[in-house]
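Engineer: the following block contains a protein sequence and its predicted model.
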Amino acid sequence: MAVIPYGRQDIRQEDIDAVVEVLQSDFLTQGPAVPRFEQTVADYCGVAHALAVNSATSALHIACLALDLREGDWLWTSPITFVASANCALYCGANVDFVDIDPRTYNMCPVALARKLEQAERVGRLPKIVVPVHLCGQPCDMAAIHDLSRRFGFRIIEDASHAIGGRYKGEPVGNCAYSDITVLSFHPVKIITTAEGGMVLTNNGALADKMALLRSHGITRDAARMTHEPDGPWYYQQIELGFNYRLTDLQAALGVSQMTRLDRYVHRRHELAHRYDGLLSGLPVRLPWSFPDAYSGLHLYVVRLELDSIKTSHAQVFGFLRERGIGVNLHYIPVHLQPYYQRLGFHPGQFPESERYYAEAISLPMYPTLTEAQQDQVVGALHGALQT
């Protein structure tokens, strides 16, 4: 039985040709393909600086370091995200807290954020950084979050790992109009892929320079940044404690090729989502809601089971679908429920909207090469699951 996965990459001959061209060139790692990919994404997103790295996790880490997150500071993010959105703070020795989600968008709720900020201000524990996560590709209410940042003095990293190709208030996600830094992911199930990889975007030249250092061991060959004149043309200096977070030219060449199809990919995802909406109407499931100011990248199509209206459990529906070759998934287990975070003091009941979401959510297959026949198979299996 062929399994229909929840997501998958689309690799075509032009992608293969682009990678082979690099394999036959003089550069496999730090050659011309990486800056070409960076410029392609920067131009698409309308942002001044784009720096490719080896994962979105690395991107989050150096973004936090560039914003000087350190021991004693606080980073707030959403509980409904992959753990990397929170772990990046711990890598810097900082503390983590969470802001509950909006029950319609499943993104960080600006009302809950405002309320938590007011409480934090009273006790002198405001966050240094807030990381809104564009879950499923739908942008957060960034204007509202940005307004709060000006009032309470925090910096913003947009975790747009799901959202390249989306738009907010008519402008591309990633333009950093409402944030200091935006992070992208190019994991194979994301909207475009570099096999593995990520990117940081910013309009701030100083932040870009700092992140460029951090992704490559903290080493510079720029004489203007050295402590003394270079000893010779071979000379370099390590001026920061950095990391080996670089992307290869092989991956970047794949990324450049994939970018030529980005708009088509997102358009196809919207076609599939519209068709899901019609096929699933009338079933005891809550369909995705679209924020009026946003155009989602639609990395994921998540439904929520109306458990009061069906005679089976969340786990039973999930298992029924998996047994029939429908590779559903669940994005995500609330981070504060992970054992590691419970050892930090978090516990069930702290973020009730996020926990309700987790109890009901299922990610259905969503990727550009999903056929209508496969989609019909998914919907038919879900009908069966809900009637069992």
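Structural biologist: Nice, thanks for sending it over.
Engineer: okay, CA-based contacts and neighbour counts for the rest of this
Structural biologist: Noted.
Engineer: just the buried residues of stretch 29-48, please?
Structural biologist: 29, 31, 33-42, 44-48 (16 or more other Cα atoms under 10 Å).
Engineer: can you pull out the strands in the stretch 101-250 of the chain?
Structural biologist: For the stretch 101-250 of the chain, strands defined by DSSP state E, counting those that start in this stretch occupy the ranges 129-131, 155-159, 167-168, 171-172, 181-185, 198-202, 219-220, 237-238.
Engineer: name the residues that touch the third one?
Structural biologist: Residues lying outside strand 167-168 but in contact with it, judged by Cα atoms under 8 Å, 6 or more residues apart in numbering, are 139, 173, 293-297.
Engineer: again, but for the last one
Structural biologist: Contacts made with strand 237-238 from outside it, assessed by Cα under 8 Å, 6+ apart, are listed as 217-221, 226.
Engineer: and if you look at the fourth one?
Structural biologist: Applying Cα under 8 Å, 6+ apart, the contact partners of strand 171-172 are 44-46, 165-166.
Engineer: switch to 6 Å and redo it
Structural biologist: Under the criterion Cα atoms under 6 Å, 6 or more residues apart in numbering, residues residue 45 lie in contact with strand 171-172.
Engineer: so how far is that strand from its chain's centroid?
Structural biologist: 16 Å (Cα atoms, centre = their mean, to the nearest Å).
Engineer: I'd like to know how far residue 371 sits from residue 364.
Structural biologist: Remark: distance between residue 371 and residue 364 (Cα to Cα, to the nearest Å) = 13 Å.
Engineer: and the comparison structure, right after this:
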Amino acid sequence: MIPYGRQDINQADIDAVMEVLKSDFLTQGPKVPAFEKAICDYTGSAHAVAVNSATSALHIACLALDVGPGDRVWTSPITFVASANCALYCGAYVDFVDVELASGNMCPKALSKKLALAAETGVLPKVIIPVHLAGHSCDMQTIGDLAKQYGIKVIEDAAHAIGGSYQGFKIGACQYSDITVFSFHPVKIITSAEGGVAATQNAQLACSMASYRSHGITKDPAILLRPDEGDWYYEQHQLGFNYRMTDLQAALGLSQLTRLNEFVSKRNKFAKDYKLALSGTDITLIKPMANSESAYHLMLVILPDIADRKTVFDEMREKGIQVHVHYFPVHLQPFYLNFGFKVGDFPQAEAFYQRLLTLPLYPTLTTSEFSYIVKNIRLQLYSLTAINQ
């Protein structure tokens, strides 16, 4: 089976992990802060807080921005459920902003309209979480300007997007947001096996997130209630969690980071090859904004109206090609239906989902595998066109 995504692990990655296994530190050691610094150096962020998953990073980002019971958080309905769940963990209410049909990203026009109505009714969100779907940046300047206008904080869900850029800045520089969250799950751009990072330019937010990831515990003499107790002493100042990244994960992430630009370059090359290979068909490729470079975590395409997606999906899987669909709209998940969401609430997101398909894309995809994928998707469309004529 040709997967839709796959990690690329080389000998240097293995050696980096083996070095930690032979060291004195397996959990909290020097590799975690080294990885955090490397993320800062790459993205241009001032601070980075490494955790055990991007879901954890989203959670502590919300907590650091004081999201709590009674607050509102808005995100995209076209995303993995963690983008919304993180607010519920804090006791907040979740709502969604419809997407652009062309990109699947949060629609600035829909956001502007929704914010204006919310301001009139006194139900503005505390935080907005735009999602860089497939590694394509949202229109962060417009979203950031709207957030600033209404006094709202912004968390960029960049789980798909490390290595991408917007307006000449690496995603993670937070020029229009308060915090940016990355994922290092195996199918993402780089991997630490599992893991995530929350990047920010704000030292106070970084300090708060670092506390939340480790049980709310501190050893900082500057804030200890009993600073003279002894070197063994620590204090819990708030309710936190065990969200820490291990040195094993950080070592793998550090090694992978050295090849990040190479990975992104290969992904963009395959995206261009898909565009050329599928030209002349009725397939529409989801493209990044003109003033950005995508990390191309996913190769999203929109099938034509004549195509029965389930038939295409099943036939491609039958041929050993693991096509996928990213994502079923969150507001229509059974759990979220319990909150009163329903079909028709976000029509563009629902329409976007209906014809969406994910084709395999990863750096180690071979030329023969690529040709096989393109040949079969074109055959599927040809067969469906013949049937419908």
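Structural biologist: Right, received. Where do you want to start? Predicted model only: the values in this text are computed from it and were never measured.
Engineer: TM-score for these two?
Structural biologist: TM-score of the superposed chains, computed with TM-score structural alignment, normalised by the length of structure 1, equals 0.98; 383 aligned residues with a Cα RMSD of 0.8 Å.
Engineer: circling back: more neighbours: residue 371 and residue 364 of structure 1, which one.
Structural biologist: residue 364 (25 against 12; other Cα atoms under 10 Å).
Engineer: list the contacts for the more buried one?
Structural biologist: Counting by Cα under 6 Å, 6+ apart, residue 364 of structure 1 has contacts 6, 301, 328.
Engineer: and for residue 218 of structure 1?
Structural biologist: By Cα under 6 Å, 6+ apart, the contact list for residue 218 of structure 1 reads 238-242.
Engineer: give the equivalent position in structure 2 for it.
Structural biologist: Using TM-score structural alignment, the equivalent of residue 218 of structure 1 in structure 2 is residue 216.
Engineer: ditto for residue 18 of structure 1
Structural biologist: Counting by TM-score structural alignment, residue 18 of structure 1 lines up with residue 16 in structure 2.
Engineer: could you do residue 6 of structure 1 as well?
Structural biologist: By TM-score structural alignment, residue 6 of structure 1 lines up with residue 4.
Engineer: repeat that for residue 138 of structure 1.
Structural biologist: For residue 138 of structure 1, the aligned position in structure 2 is residue 136, judged by TM-score structural alignment.
Engineer: for the counterpart of residue 293 of structure 1 in structure 2, what are its contacts?
Structural biologist: Aligning on TM-score structural alignment places residue 293 of structure 1 opposite residue 291 in structure 2. If a contact means Cα under 6 Å, 6+ apart, then residue 291 of structure 2 has residue 167 as its contacts.
Engineer: corresponding residue for residue 318 of structure 1 in structure 2?
Structural biologist: Aligned counterpart of residue 318 of structure 1 in structure 2: residue 313 (TM-score structural alignment).
Engineer: one step back: and the contacts of strand 237-238 of structure 1, which are buried?
Structural biologist: 217-220.
Engineer: closest one to residue 383 of structure 1 out of these, please.
Structural biologist: Using Cα to Cα, residue 217 comes nearest to residue 383 of structure 1 of these, at 53.0 Å.
Engineer: hang on, the closest one packs against residue 245?
Structural biologist: No. The pair residue 217 of structure 1 / residue 245 is not scored as a contact, 8.2 Å apart, by Cα atoms under 6 Å.
Engineer: sketch out the strands for the stretch 251-389 of structure 2, chain order is fine.
Structural biologist: Using DSSP E, counting those that start in this stretch, strands in the stretch 251-389 of structure 2 cover 284-285, 292-293, 299-302, 356-359.
Engineer: what's the farthest-apart pair in the contacts of strand 167-168 of structure 1?
Structural biologist: 293 and 297 (13.2 Å).
Engineer: and the contacts of residue 218 of structure 1, which is closest to residue 210 of structure 1?
Structural biologist: residue 240 (8.9 Å).
Engineer: trace that closest one over to structure 2, please.
Structural biologist: Match for residue 240 of structure 1 (TM-score structural alignment): residue 238.
Engineer: which other residues reach the top helix by length along structure 1?
Structural biologist: The longest helix of structure 1 (DSSP state H) is helix 262-280. Residues lying outside helix 262-280 of structure 1 but in contact with it, judged by Cα under 6 Å, 6+ apart, are 297, 368.
Engineer: that one vs structure 2, average offset?
Structural biologist: The superposed helix 262-280 of structure 1 is, by mean Cα distance after the TM-score superposition for structure 1, a mean 0.4 Å from where its aligned residues fall in structure 2.
Engineer: so which bit of structure 2 is that helix matched to?
Structural biologist: Under TM-score structural alignment, the match for helix 262-280 of structure 1 is residues 260-278.
Engineer: can you check stretch 32-49 of structure 1 too?
Structural biologist: Residue span in structure 2 matched to stretch 32-49 of structure 1, by TM-score structural alignment: 30-47.
Engineer: relative to the whole chain's centre, how far out is that stretch?
Structural biologist: On Cα atoms, centre = their mean, the centre of stretch 30-47 of structure 2 falls 18 Å from that of its chain.
Engineer: residues in contact with it?
Structural biologist: Under the contact criterion Cα under 6 Å, 6+ apart, stretch 30-47 of structure 2 has outside partners 48, 170, 172-173, 199-201, 247, 250-251, 254.
Engineer: nearest residue to the aligned partner of residue 162 of structure 1 in structure 2 in space, please, no chain neighbours.
Structural biologist: Using TM-score structural alignment, the equivalent of residue 162 of structure 1 in structure 2 is residue 160. Spatial nearest neighbour of residue 160 of structure 2, excluding adjacent residues (Cα to Cα, 6 or more residues apart in numbering): residue 135 at 4.6 Å.
Engineer: the one you found touches residue 296, doesn't it?
Structural biologist: Yes. Taking Cα under 6 Å as the definition, residue 135 of structure 2 is a contact partner of residue 296 at 4.9 Å.
Engineer: so for those two, which sits in the more crowded spot?
Structural biologist: Applying other Cα under 10 Å to residue 135 of structure 2 and residue 296 shows that residue 296 carries more neighbours, namely 31 against 28.
Engineer: what's the more buried one in contact with, if anything?
Structural biologist: 134-135, 267.
Engineer: make TSV out of the residues you listed and add distance to residue 273 of structure 2.
Structural biologist: Shown next, in TSV, are those (distance: Cα to Cα, whole Å):
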residue	distance to residue 273 of structure 2
134	17
135	17
267	10
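Engineer: for these, which one is nearest residue 388 of structure 2?
Structural biologist: Ranked by distance to residue 388 of structure 2 (Cα to Cα), those are led by residue 134 at 31.3 Å.
Engineer: residues in contact with that closest one?
Structural biologist: Counted by Cα under 6 Å, 6+ apart, residue 134 of structure 2 has contacts 160, 296-298.
Engineer: which of the three states applies to the aligned partner of residue 59 of structure 1 in structure 2?
Structural biologist: The equivalent of residue 59 of structure 1 in structure 2 is residue 57 (alignment by TM-score structural alignment). What DSSP: H, G, I helix; E, B strand; the rest coil gives for residue 57 of structure 2 is helix.
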